[in-house]
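Student: Provided below are the primary sequence and the corresponding predicted coordinates.
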Amino acid sequence: MWKGIVLVLLGACSFGILSTIVKLGYQQGFTLGELCSVQAGFGMIALWTIHLLSRARTYGLKNKDVRTSFILGSSTGLVSITYYQSVQYIPASIGIILLMQFTWMSMLAEWAFYKKKPTPIQWIAVLFILAGTLLAGGVFSGQSVHLDWRGIGFGLLAALFYTMFIVVSGRVGHTLTPVLKSAWIVTGAFLLITLIFPPVYLANGRFTGSSLWLWGLPLAAFGTVLPPFLFSKGMPQTGVALGAILSAAELPVATIAATLLLHESVTPLQVAGVLIILGAIVAANVRRTLKPAATVQGVKS
């Protein structure tokens, strides 16, 4: 159990520092398309290399699970594009808060498409998440808040696309190994990103003539390689409910990274908002986490 907890926490921390890395990349003069492309490209190469070295069976696009995973990759590609676009206009610490809105969006999506009605405690959690978001966004700070609406819009779009990925990914690709499934997903994401942002940096010398390739390494490692691997190893040990709670660690990690590395100012009210969001996520999932233990206890008695 503890090994699984550590693995899931590490996966969440990997996701958490992505927005800060992207902001630093922007400061070096790299564009949205370049950063998205090198992340997906390096991630695709790494995942396929890991799969081939494992000597596990490879399935092609004739396999239904491969096709759905490949198509699902478009949603992860859109998450990267919209999320990274949002932090061009707003602080990274606000961008991650907007992305975390997938927690209540996924509840509504499962209710709408899979008739899985949220529990009363989950509805209460949604209200607290929204209240925490307003606090964390500085709405009640007493100071004039200057948040670019383009950043807010792209941040919410990123949350919507991430919701699509979360809701669908757990229901497809069961015949594939986690690495092969991730490889096909990232391949789909890379194709979509390439169609939107053609990799002209390969022809104009930007890839080798600058440090762009160096930025691709941490983006791919923390965004496309480590999280799927760590989650696939850790989630079976923790369970989905506890895993969802632990995954929320990306929120404080992103806030801390933005404060330390980007020197973004975070007020006490914003910290309170982050804590409220974390508490709401825990409250929405902790009851399901405790249910298996209660069942086991009942059998023993």
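Tutor: Ah, there it is. All figures in this text were calculated on a predicted structure; none of them were measured in a lab.
Student: Could you use CA atoms for every contact and neighbour count after this?
Tutor: Noted.
Student: Would you mind listing the residues in contact with Ser169?
Tutor: For Ser169, the contact set (CA atoms under 8 Å, 6 or more residues apart in numbering) comprises 69, 72.
Student: Could you check how far it is from Gly153?
Tutor: Ser169 sits at a distance of 24 Å from Gly153 (criterion: CA to CA, to the nearest Å).
Student: What count of nearby residues applies to Gly298?
Tutor: The tally of other residues near Gly298 (other CA atoms under 10 Å) stands at 9.
Student: Helix, strand, or coil at the residue most central in space within the chain?
Tutor: Among the residues of the chain, the one closest to the centroid is Phe15, at 5.8 Å (CA atoms, centre = their mean). Following DSSP: H, G, I helix; E, B strand; the rest coil, we place Phe15 in the helix state.
Student: measure it to Tyr59 for me?
Tutor: To Tyr59, Phe15 is 28 Å away according to CA to CA.
Student: then this one, side by side with the first:
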Amino acid sequence: MTISKTSNIFASIPHFSQAAKGLCLALVATALFSLKGIWIKLAYQFGIDPASLMTLRMAFSLPIYLLLALYWWRLGRLEHQKLKGNILPAALVGIAGYYLASFLDLSGLQFISAPLERVVLYAYPGFTILLAWLVYRQKPQLIVVLALPLSWLGVGLMMWSETGQQLDPQQLIWGTSLVIASAFSFAFYLVFSKNIVAKIGSQAFTLIAMIAASIAIFIHFSLHGDFTALLNYPGQVYWYAAYMALFSTVIPSFLFSEAIHRIGAQRTAISGSAGPVFTLIMAAWILGDSIGVLQIAGIGLVVVAVALLNKN
């Protein structure tokens, strides 16, 4: 199955509503994005730093996006008239969602624990709803208002048992602020991508956004890192970076854009709360991590929240 056909994967199922199809796409994308944490943890065993791994990830991703852009352009799917005037907005939104949000998140992780970072990062559904209300005057539906606190509570329970005490209050404040800024940046991407996707299509938007984000990441690394050092890691690191590029970047980026087009930024954002659920399950399966009672309760709350989103 080609990537161009994945958005129609549920078309042959007549009983699936438009919202249900969009929600399924969002959940599949979330599950694949969640694998990123597994690849990162496996790669970190070989001493690679976050910025270098992020750069390798996009180094493997960018050629795929460029080849798809060339292939779809030759097929006539990337119409010049539709793209005219929308390339720069799509690029800026992509940089906000896939470069700036990642950079702020990685920076925050230097000051706070990973479990606390995951809890704080899931402020983005709230920011998404707030931005949609302020920018487009879209009042959140009651079902969204009910699902949001459930998803937050579920994520909080899943991470509570892992969160350690922070010894330096200044580091706690600074690190938390950076991760909150990351959450806001990703919410900005979700809200402002919907109208662009409606104009040029999810495929064209994803290509422009991800190519622009890749270039921004390379520029950032060129100012702070050494590209020749990227060639000196063990072979396993490059395999994990390649897995992350294909399964946790390229494929879910297209699915995520299509989900935003079908069900909107608010529901797509809250469905992303299932990310920690997938991460916990896959970490237990692949890495042998244990799952506690609080985490099981959190999984249940997130599942209820996502189920609520499927109600019209």
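Tutor: Sure thing, it's come through. Since this is a predicted model, take the numbers as computed values, not measurements.
Student: Report the TM-score for the pair.
Tutor: The TM-score (TM-score structural alignment, normalised by the length of the first structure) is 0.76; 281 aligned residues with a CA RMSD of 3.5 Å.
Student: Now do the contacts for the residue nearest to the centre of the first structure.
Tutor: 222-223, 227, 250.
Student: Adding secondary structure, distance to Leu35 of the first structure and neighbour count as columns, could you present those residues in CSV?
Tutor: As requested, the contacts of Phe15 of the first structure are exported to CSV (DSSP: H, G, I helix; E, B strand; the rest coil; distance: CA to CA, whole Å; neighbours: other CA atoms under 10 Å):
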residue, secondary structure, distance to Leu35 of the first structure, neighbour count
Phe222, helix, 13, 23
Gly223, helix, 11, 22
Pro227, helix, 18, 21
Glu250, helix, 20, 23
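Student: quick one: what helix or strand has the aligned partner of Met107 of the first structure in the second structure in it?
Tutor: Using TM-score structural alignment, the equivalent of Met107 of the first structure in the second structure is Ile129. If you go by DSSP states H and E, Ile129 of the second structure is part of helix 124-136.
Student: Kindly report the same for Val296 of the first structure.
Tutor: Counting by DSSP H and E, Val296 of the first structure is part of helix 268-300.
Student: do the same with Gly151 of the first structure
Tutor: Element membership of Gly151 of the first structure [criterion: DSSP H and E] is helix 149-169.
Student: Return the set of buried residues in that helix.
Tutor: Within helix 149-169 of the first structure, the residues that count as buried by 16 or more other CA atoms under 10 Å are 151-167, 169.
Student: and the angle from it to helix 102-114?
Tutor: Relative orientation of helix 149-169 of the first structure and helix 102-114, computed by axes from the mean of the first three to the mean of the last three CA atoms, to 10 degrees: 50 degrees.
Student: Next secondary structure after helix 149-169 of the first structure?
Tutor: helix 178-196.
Student: counterpart of that next one in the second structure, which residues?
Tutor: Counting by TM-score structural alignment, helix 178-196 of the first structure falls onto residues 202-220 of the second structure.
Student: Can you state the mean residue-to-residue distance of that stretch versus the first structure?
Tutor: Comparison of stretch 202-220 of the second structure with the first structure after fitting gives an average deviation of 2.0 Å (mean CA distance after the TM-score superposition for the first structure).
Student: what does that stretch rub up against?
Tutor: Defining contact as CA under 8 Å, 6+ apart, one finds that stretch 202-220 of the second structure is touched by 4, 54-55, 58-59, 62, 65-66, 68-69, 78, 87, 90-96, 98-99, 196-197, 253-254, 257-258, 261.
Student: go on, stretch 70-86 of the first structure?
Tutor: Stretch 70-86 of the first structure is contacted from outside by 19, 22, 32-33, 36, 95, 99, 150-155, 157-159, 161-162, 164-165, 168-169, 184-190, 192-193, using CA under 8 Å, 6+ apart.
Student: helices or strands next to the helix holding Val296 of the first structure in the packing?
Tutor: Using 3 or more CA pairs under 8 Å, 6 or more residues apart in numbering; DSSP states H and E as the contact test, the elements touching helix 268-300 of the first structure are helix 120-136, helix 240-247, helix 250-261.
Student: can you give me the offset of the first one from its chain's centre?
Tutor: If you compare the mean C-alpha spot of helix 120-136 of the first structure with that of the full chain, they lie 19 Å apart, counting by CA atoms, centre = their mean, to the nearest Å.
Student: how far apart are that helix and its match in the second structure?
Tutor: Counting by mean CA distance after the TM-score superposition for the first structure, helix 120-136 of the first structure comes out at 3.3 Å.
Student: Enumerate the positions of that helix that are buried.
Tutor: 122-123, 125-126, 128-130, 132-136.
Student: outside of it, which residues touch it?
Tutor: With contact meaning CA under 8 Å, 6+ apart, helix 120-136 of the first structure is reached by 94, 97-98, 101, 104, 140-141, 269-277, 280-281, 283-284.
Student: List buried residues within these.
Tutor: Buried residues within the contacts of helix 120-136 of the first structure, defined by neighbour count using 16+ other CA under 10 Å: 94, 97-98, 101, 104, 269-271, 273-277, 280-281, 283-284.
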